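Trainee: sequence first, then the predicted structure:
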Amino acid sequence: MAMRKFLINFNYLNNYKNQAVRFLTTASTLSKNSEVLNETATELVKSIVEEYENKGKMFTLPWVDQHAINSALYPFKELLNLGIQPEFLEDACLHEEKLFRSMIKNGQSIYKMLTIFVENFIMNYEDSIRMFAKWCDLLENETPQSIQSRINLFSGRGLASGIGLRRIFEKCPELLFGSEVQKMDICLEQISNFFESGDLKTIVNNTPHICLLDPTELESKYEYIYFHMGFVSEELAKSKCWMDLDLFSIIDRHSLLLKTGKYFYPDPKRPQLKKENPSPELIFDTPENKFANLVAEVEYEEWLIFRELCEQQRRLEDKQEPYEKIKPSQRKAFERRLKEKRENMEGEIE
C-alpha cells in the first residue's frame, strides 16, 4: 500500500510539473510542489523501513523531530525532484543497506557527493547512486570537499576528464577516499619529471595506483630502467607492472637477460639490437615462471637459483647503493663504457 501511495504521489508530481505554466510559478505553486515532494519522500522512506522490518531489521527515524526528519528526507526529495523514479531509489536502498543508512544519516553530504560524480564523471544520477553504493562504507567517512579535491588533482593536471576520469577512480577507488591529496600531488610532480606529458597521461590512466606509491622508490626504479636498460619514456609507459616490482626484481630480471644474451643496451648505430630486445611489457609484466621460460628462455628453477645467488652477492657486497648512479651529464660516457664492454665480450666469443 505504501509503495502504491508514493507512486501515485510521484505521478501526480510529474503531471503537476507538466501542467505548470512556463515562467509563471507562484508562491502557492512552489508550496504545493514542496508538499508533494515531502509526502512522496516520506512514503518512500517509510516503505523502505517497512521492508527492512519484514526482514527483521529495525530503523528508528526521528519522525517527531521536524528538523531531523527533514535532514533524513533531504536526499530523497532532491533526487525525486530531479526525476529519479521512486522505485529505483527503493530498490537501490533495499539492495544496499549501507546506502540507505548513509542517506538517512548524512543526507546533504551524500547528495553533494552524488552531484560531484554526475558533474565530473559525465554520468546520470542513477549511475552515480550505483557508484556510491559500491563504496558507501568508505565514502561515508569523506566530505564532498575532500572528494572534489582528489578529483581536481587529476582533472587539473589534464590527466583525464569525464568518462576517462571516472575510469581512473573505478580502477583504483582508493584514490577517492583515504588518500592524501598532497602526497599524491608530490608523487605526480615527481614522476612528471621522468615522463613526457602524453606518456604520463597513459601511465596514470592505465595504472592510476602509481599515485599512491612512494615517489623515492619510483625514482630509483625509473633511473635504473632509463640509464642501465636504455628504455625511454614512451616505451616504459606501455608497461603496467614496472612500478609494482621491487627494485631488486627489476635488476635481477635485467641481469639474467644480459647473462643469457637476450638483452643488449640499445645502440643508435645498431638499431637491430633494439628490435631484438624484449619489450618492457615482456620484461616487467610477465609472471615469474613465464618470464623465465618465454623471455629469458631458462628453466624456472634456474631463475630461482639465479635470484638466490644475486641476493647472496648483495648481502656479501653490502653496497650503499644497489646500482651505479648515473647523472644525466654522464650518460654518454656511461653508454660508451657499456658499448666497449659489449664489443670486448663479442670479441672474446669470436
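Mentor: All right, it came through fine.
Trainee: contacts and neighbour counts: CA atoms only from here.
Mentor: OK.
Trainee: how long is stretch 187-196 end to end?
Mentor: End-to-end distance for stretch 187-196, by Cα to Cα, to the nearest Å: 15 Å.
Trainee: okay, pairing it with this:
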Amino acid sequence: MWRWRVCPVAVSRGYMPFCTTQEPHQANPSRTSQATHRPVTPLTLCSLLEMGFSETQAEEMHEGAMKSRGKHVPSVLTALLILGLNPSSILKIMQKCPEVYSLKGADLQQRINHLRKMGLVEGSLQRMISHYPKVMVLPIKRVNMVSRLLREKCLFTVQQVTDILRESPEVLEEDLAQLEYKFQYAYFRMGVRQAEMVKTKLFGLSLSELRCRHCFLERRGLYQTPDKKGQTLIANPPLKDVLCVSEETYLTQVAIATVEEFHVFHKLMAREQEEEGREDEYSSDEDEELGEDKYNDDDDGQHRRKHLWNTGYKKDRK
C-alpha cells in the first residue's frame, strides 16, 4: 500500500508544495518517520511556479531539466532553496553549470555540508556557489586534495585555506603541480609571504599572467628578488599594485610603460615558456634513454639548477 502526500519547501513566501512524494505505509510509525521521501513525478511548470520562479524562469528551468534528463532536479532545487538562494540566482547557477541538473539532492547536500565544515559560513557559501557553481559537482576528494596541498606543501593556515577557496574557488580545478608551482614562484622568486598572497587574491590569477607582470617589472629594473633576509636594493612595489589593478593602471602607475611594449613582452614570454617546455620534455626523454639522473651530471646539473631558478621554482624530485 502506498499513500501520497505533499512535500513543503520553505521559500520567502512561506511553505508551498512543489511535488508529490510517496512513502510506504507501514505498521511501525517509527520506521515510517524515517522513510526517505523521493519525488516520483516529473518536474512541471506548475511546481516551478509554486517554488517562486516566474513564468519565463520556470519555462527556461523546465527546458534545461528536460535536456539534461535529470531525475532528481526537484530535490536539487529544494537543497538550493533551503540554502537561501532565490529563484533568479538558482537559474543563473543552472545556466553557468548545467551539470547541476544531473546531481542527486543528497549528494549536493553532502557537498554543501562539507564546505561548511571547511569554514565557509552562510553568506560566503552562497556567494561562492553563485560565482563558481562547479564546486557543487566536484568530488569531495578533490576539494580535500587541494586543501591538503595548500596546508601541507604551501604552509597556509586553515583559515587562509578557507579564504583562498572563498575568494578563488577556481583553484579547485587547477592542476596540483601548477598550483604548487605558482605558490613557489611567488614565495621564492617574488619574496611574497602567505598572508599577502591571500590578501591580494594571488590564486585568482593564472600563472602566465603572474609571471608576465612580475618579469616585466623585473627586466625594467623595477622589481628585485629579496635575499635570504628579505632585503632588496630597491623598493619593490606592493603586490596589490602589481596584481590587483587593471592593465592600464599597472602600466601607467607601476611599470611606466606603453601598452605596445607590454604586449610585445607578453608574446616573448609566451615563446620563452614554450621553448622551456620543449627543453624539459627533451631532457626528460634523454634521461630516460640514458638511465641517468639529470641532477647528477655536473655541467647539466648546473644548467638545470639555473634554469629552475629563472622560472622561480626548484622542484624537489623524490
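Mentor: Thanks, I have the structure now. Because the structure is predicted, anything quoted here is derived from the model rather than measured.
Trainee: which stretches in the stretch 151-300 of structure 2 count as helices?
Mentor: 158-167, 176-184, 194-199, 207-219, 239-243, 247-249, 259-290, 298-311 (DSSP state H, counting those that start in this stretch).
Trainee: any chance of these in CSV, plus mean neighbour count and distance to G64 of structure 2?
Mentor: Shown next, in CSV, are the helices of the stretch 151-300 of structure 2 (neighbours: other Cα atoms under 10 Å; distance: least, Cα to Cα, whole Å):
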stretch, mean neighbour count, distance to G64 of structure 2
helix 158-167, 19, 28
helix 176-184, 18, 33
helix 194-199, 15, 37
helix 207-219, 18, 35
helix 239-243, 17, 38
helix 247-249, 14, 38
helix 259-290, 13, 40
helix 298-311, 13, 45
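Trainee: can you put those helices in TSV and add distance to I90 of structure 2?
Mentor: What follows is those, written out as TSV (distance: least, Cα to Cα, whole Å):
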stretch	distance to I90 of structure 2
helix 158-167	19
helix 176-184	30
helix 194-199	29
helix 207-219	32
helix 239-243	32
helix 247-249	33
helix 259-290	39
helix 298-311	42
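Trainee: minimum distance to T232 of structure 2: which of these has it?
Mentor: helix 207-219 (12.4 Å; Cα to Cα).
Trainee: chain neighbours aside, what residue packs nearest to the aligned residue in structure 1 for M190 of structure 2?
Mentor: With TM-score structural alignment as the criterion, M190 of structure 2 lines up with M229 in structure 1. Once flanking residues are discounted, M229 of structure 1 sits nearest to Y265: 5.9 Å by Cα to Cα, 6 or more residues apart in numbering.
Trainee: mind listing what the one you found touches?
Mentor: Y265 of structure 1 makes contact with 228-230, 273-274, 338-339, according to Cα atoms under 8 Å, 6 or more residues apart in numbering.
Trainee: which of those residues show up in structure 2 as well?
Mentor: Among these, the contacts conserved in structure 2 (both residues aligned by TM-score structural alignment, their matches' Cα atoms under 8 Å) are 228-230.
Trainee: which one of the contacts of Y265 of structure 1 is nearest to Y300 of structure 1?
Mentor: Scanning those for proximity to Y300 of structure 1, where the rule is Cα to Cα, the winner is M229, at 22.8 Å.
Trainee: what's the burial count for that closest one?
Mentor: Applying other Cα atoms under 10 Å, we find 18 residues neighbouring M229 of structure 1.
Trainee: contacts only, for V137 of structure 2.
Mentor: Applying Cα under 8 Å, 6+ apart, one finds that V137 of structure 2 lies in contact with 99-100, 103, 108.
Trainee: give me that answer again for 7 Å
Mentor: Residues counted as contacts of V137 of structure 2 (Cα atoms under 7 Å, 6 or more residues apart in numbering) are V100.
Trainee: distance of it from I129 of structure 2?
Mentor: V137 of structure 2 sits 11 Å away from I129 of structure 2, taking Cα to Cα as the criterion.
Trainee: for H307 of structure 2, same thing?
Mentor: Using Cα to Cα, we find H307 of structure 2 at a distance of 40 Å from I129 of structure 2.
Trainee: could you do G52 of structure 2 as well?
Mentor: When distance is defined by Cα to Cα, G52 of structure 2 is 20 Å away from I129 of structure 2.
Trainee: got it, and Y15 of structure 2?
Mentor: On the measure of Cα to Cα, Y15 of structure 2 and I129 of structure 2 end up 24 Å apart.
Trainee: could you find the counterpart of D163 of structure 2 in structure 1?
Mentor: Counting by TM-score structural alignment, D163 of structure 2 lines up with T202 in structure 1.
Trainee: now its match, nearest residue through space, not along the chain?
Mentor: A237 (6.5 Å).
Trainee: dump the residue contacts of that neighbour.
Mentor: Under the criterion of Cα under 7 Å, 6+ apart, the neighbours of A237 of structure 1 are 199, 202-203.
Trainee: which residues does the corresponding residue of structure 1 for F265 of structure 2 contact?
Mentor: In structure 1, the residue paired with F265 of structure 2 according to TM-score structural alignment is F306. Contacts for F306 of structure 1 (Cα under 7 Å, 6+ apart) come out as none.
Trainee: just the buried residues of the strand or helix carrying C19 of structure 2, please?
Mentor: When elements are assigned from DSSP states H and E, C19 of structure 2 belongs to strand 14-24. If you call a residue buried by 16 or more other Cα atoms under 10 Å, then strand 14-24 of structure 2 has these buried ones: 16, 18-23.
Trainee: want to throw these into JSON lines with distance to L239 of structure 2?
Mentor: Written out in JSON lines, the entries for the buried residues of strand 14-24 of structure 2 read as follows (distance: Cα to Cα, whole Å):
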{"residue": "M16", "distance to L239 of structure 2": "51"}
{"residue": "F18", "distance to L239 of structure 2": "51"}
{"residue": "C19", "distance to L239 of structure 2": "52"}
{"residue": "T20", "distance to L239 of structure 2": "55"}
{"residue": "T21", "distance to L239 of structure 2": "55"}
{"residue": "Q22", "distance to L239 of structure 2": "58"}
{"residue": "E23", "distance to L239 of structure 2": "59"}
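Trainee: and those residues, which two are furthest apart?
Mentor: Using Cα to Cα, the buried residues of strand 14-24 of structure 2 span at most 19.5 Å, a distance reached by M16 and E23.
Trainee: for the residue most central in space within structure 1, what are its contacts?
Mentor: For structure 1, the residue whose C-alpha lies nearest the mean C-alpha position (Cα atoms, centre = their mean) is C172; its distance is 2.5 Å. C172 of structure 1 makes contact with 208-209, according to Cα under 7 Å, 6+ apart.
Trainee: map it across to structure 2 for me.
Mentor: Superposed on structure 2 with TM-score structural alignment, C172 of structure 1 falls opposite Y132.
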